[in-house]
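Engineer: Need a 3D model of the sequence below.
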Amino acid sequence: MRGRGPHHPIDYEKEIWDEWMCPPGGDDVWQRGIKAFKKHCHQCHSIYPDGHVSSAGRSDWGPTLWNICGRQAGILKGKVGEGQIRCSDYLQDLGKNGLVWNDANLMRYMRDPRPFTDVGDSQIMMRFQGIPDMGTRIDILTYLHSLRPFDPYGEGVMHNLKDRKSWKGVTLLGHLPMA
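Structural biologist: Next up is the predicted model:
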């Protein structure tokens, strides 16, 4: 994938090929993934199906990462069903043209998000510059795989939401394909 804009595109084919899949990781990888997620992602993204903001972070700037693995790009606009966050037209177009958040594309995005965003869009105010370390990205991806229904951790996330008002009427995005 090549980026748009004035930056120098990265040759991802040398690092991640299209069929690349996250290697299985144990609890140690998953625990590192939680820590790395909190450091790099939690400030802007929710892990909850309803996209609510946690008390520990400003997670209302980006769409929820609940069930992100295998999801079509650009289909969520922030909090599920509320449309509070503008997903870039460019990312929506990429999704309409078949971009799916599979393991390879998530790794590429975490390495350098610029090819996935329209750098000329003044509505996109993302400060995330990417994570160069492949091991850290694998740790985060291992954690992201647990943010879905029927995963023990994902079930715990859903259980914690049952008492929230925002839980009523929330889809779990279960109709979307999972990796």
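
Engineer: C-alpha only now, for contacts and for neighbours.
Structural biologist: Fine.

Engineer: what about the longest helix in this protein?
Structural biologist: In the chain, assigned by DSSP state H, the helix with the most residues is helix 27-40.

Engineer: Over to the spatially most central residue of the chain. Which of the three states is it?
Structural biologist: With distances taken as CA atoms, centre = their mean, Leu65 lies nearest the centre of the chain, 4.3 Å away. Put simply, Leu65 is coil when judged by DSSP: H, G, I helix; E, B strand; the rest coil.

Engineer: Next, the structure of the following sequence, for comparison with the previous one:
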Amino acid sequence: METKDKDSEDLAHFQPVLSYEFKQLFYDADLSAGEEYFMRKCSSCHDSEKSDTHGKGPNLWNIFGRKAGTAKGFEYSDAMRQSGHIWNFATLNYYLTRTERAVPGRIMNFRGIRQDKYRAKLLLFLSTMNDVAPVLPK
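Structural biologist: Purely as a prediction, here's the structure:
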């Protein structure tokens, strides 16, 4: 049996891809359910409004296309700053599945969202929080 190097799973060393099945979840996802999920699970730390202010976590406006750990005015962990990845549907999905696996040593105290349908709804909502909305993966 092949063993996987633990570092090979973090976003500094791994480029995730979305499965066809996961991509299809976006087209069935309810945007308002994604916003509700964000408000319930994320809004106590992250802001969804276009602003330069941060809460306990960084403001998530324009997260798509942003290099991890680079939102001006927020103090990130060394692990997040050094991860080097760009946030997109695949990297956000991977991160939100199991945050510790994706960025070991991150400060964010959140274990992850295990159910695909909830991550898809949340990612759909997050994609609306950009000056230019990213194109949904096909």
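
Engineer: Overlay the chains and give the TM-score.
Structural biologist: Overlay of the two chains. TM-score (TM-score structural alignment, normalised by the length of the second structure): 0.73; 124 aligned residues with a CA RMSD of 3.0 Å.

Engineer: before we move on, back to that, tell me which residues in the helix or strand following the longest helix of the first structure are buried?
Structural biologist: Using DSSP states H and E, the helix or strand that directly follows helix 27-40 of the first structure along the chain is helix 89-96. For helix 89-96 of the first structure, the neighbour count (16 or more other CA atoms under 10 Å) marks 90-92, 94-95 as buried.

Engineer: Likewise for stretch 33-50 of the first structure?
Structural biologist: Applying 16+ other CA under 10 Å to stretch 33-50 of the first structure flags 33-38, 40-50 as buried.

Engineer: quick revisit: so what does the longest helix of the first structure touch, helix or strand wise?
Structural biologist: Here helix 27-40 of the first structure touches helix 134-144, going by 3 or more CA pairs under 8 Å, 6 or more residues apart in numbering; DSSP states H and E.

Engineer: Residues contacting the helix it packs on, please?
Structural biologist: Residues from elsewhere that reach helix 134-144 of the first structure (CA atoms under 8 Å, 6 or more residues apart in numbering): 22, 24-25, 29-34, 36-37, 65-69, 103, 106-107, 110-111, 131.

Engineer: any idea how far the aligned residue in the first structure for Lys117 of the second structure is from His159 of the first structure?
Structural biologist: Counting by TM-score structural alignment, Lys117 of the second structure lines up with Gly135 in the first structure. To His159 of the first structure, Gly135 of the first structure is 30 Å away according to CA to CA, to the nearest Å.

Engineer: again, but for Ser146 of the first structure
Structural biologist: To His159 of the first structure, Ser146 of the first structure is 14 Å away according to CA to CA.

Engineer: These two: which has the busier surroundings?
Structural biologist: Ser146 (20 against 10; other CA atoms under 10 Å).

Engineer: Now check that one against the second structure: what is it aligned to?
Structural biologist: Using TM-score structural alignment, Ser146 of the first structure lines up with Thr128 in the second structure.

Engineer: quick revisit: can you pull the contacts of the residue nearest to the centre of the first structure?
Structural biologist: When contacts are counted by CA under 8 Å, 6+ apart, Leu65 of the first structure touches 45-48, 144, 147.

Engineer: What is the neighbour count of Cys69 of the first structure?
Structural biologist: Neighbourhood size, Cys69 of the first structure [other CA under 10 Å]: 23.

Engineer: repeat for the one 4 residues further on
Structural biologist: Residue crowding around Ala73 of the first structure was assessed by other CA under 10 Å; the count is 22.

Engineer: Skip the chain neighbours and tell me the closest residue to it.
Structural biologist: Excluding the flanking residues, the one nearest Ala73 of the first structure by CA to CA, 6 or more residues apart in numbering is Gly95, at 4.3 Å.

Engineer: I am finished for the moment; much appreciated.
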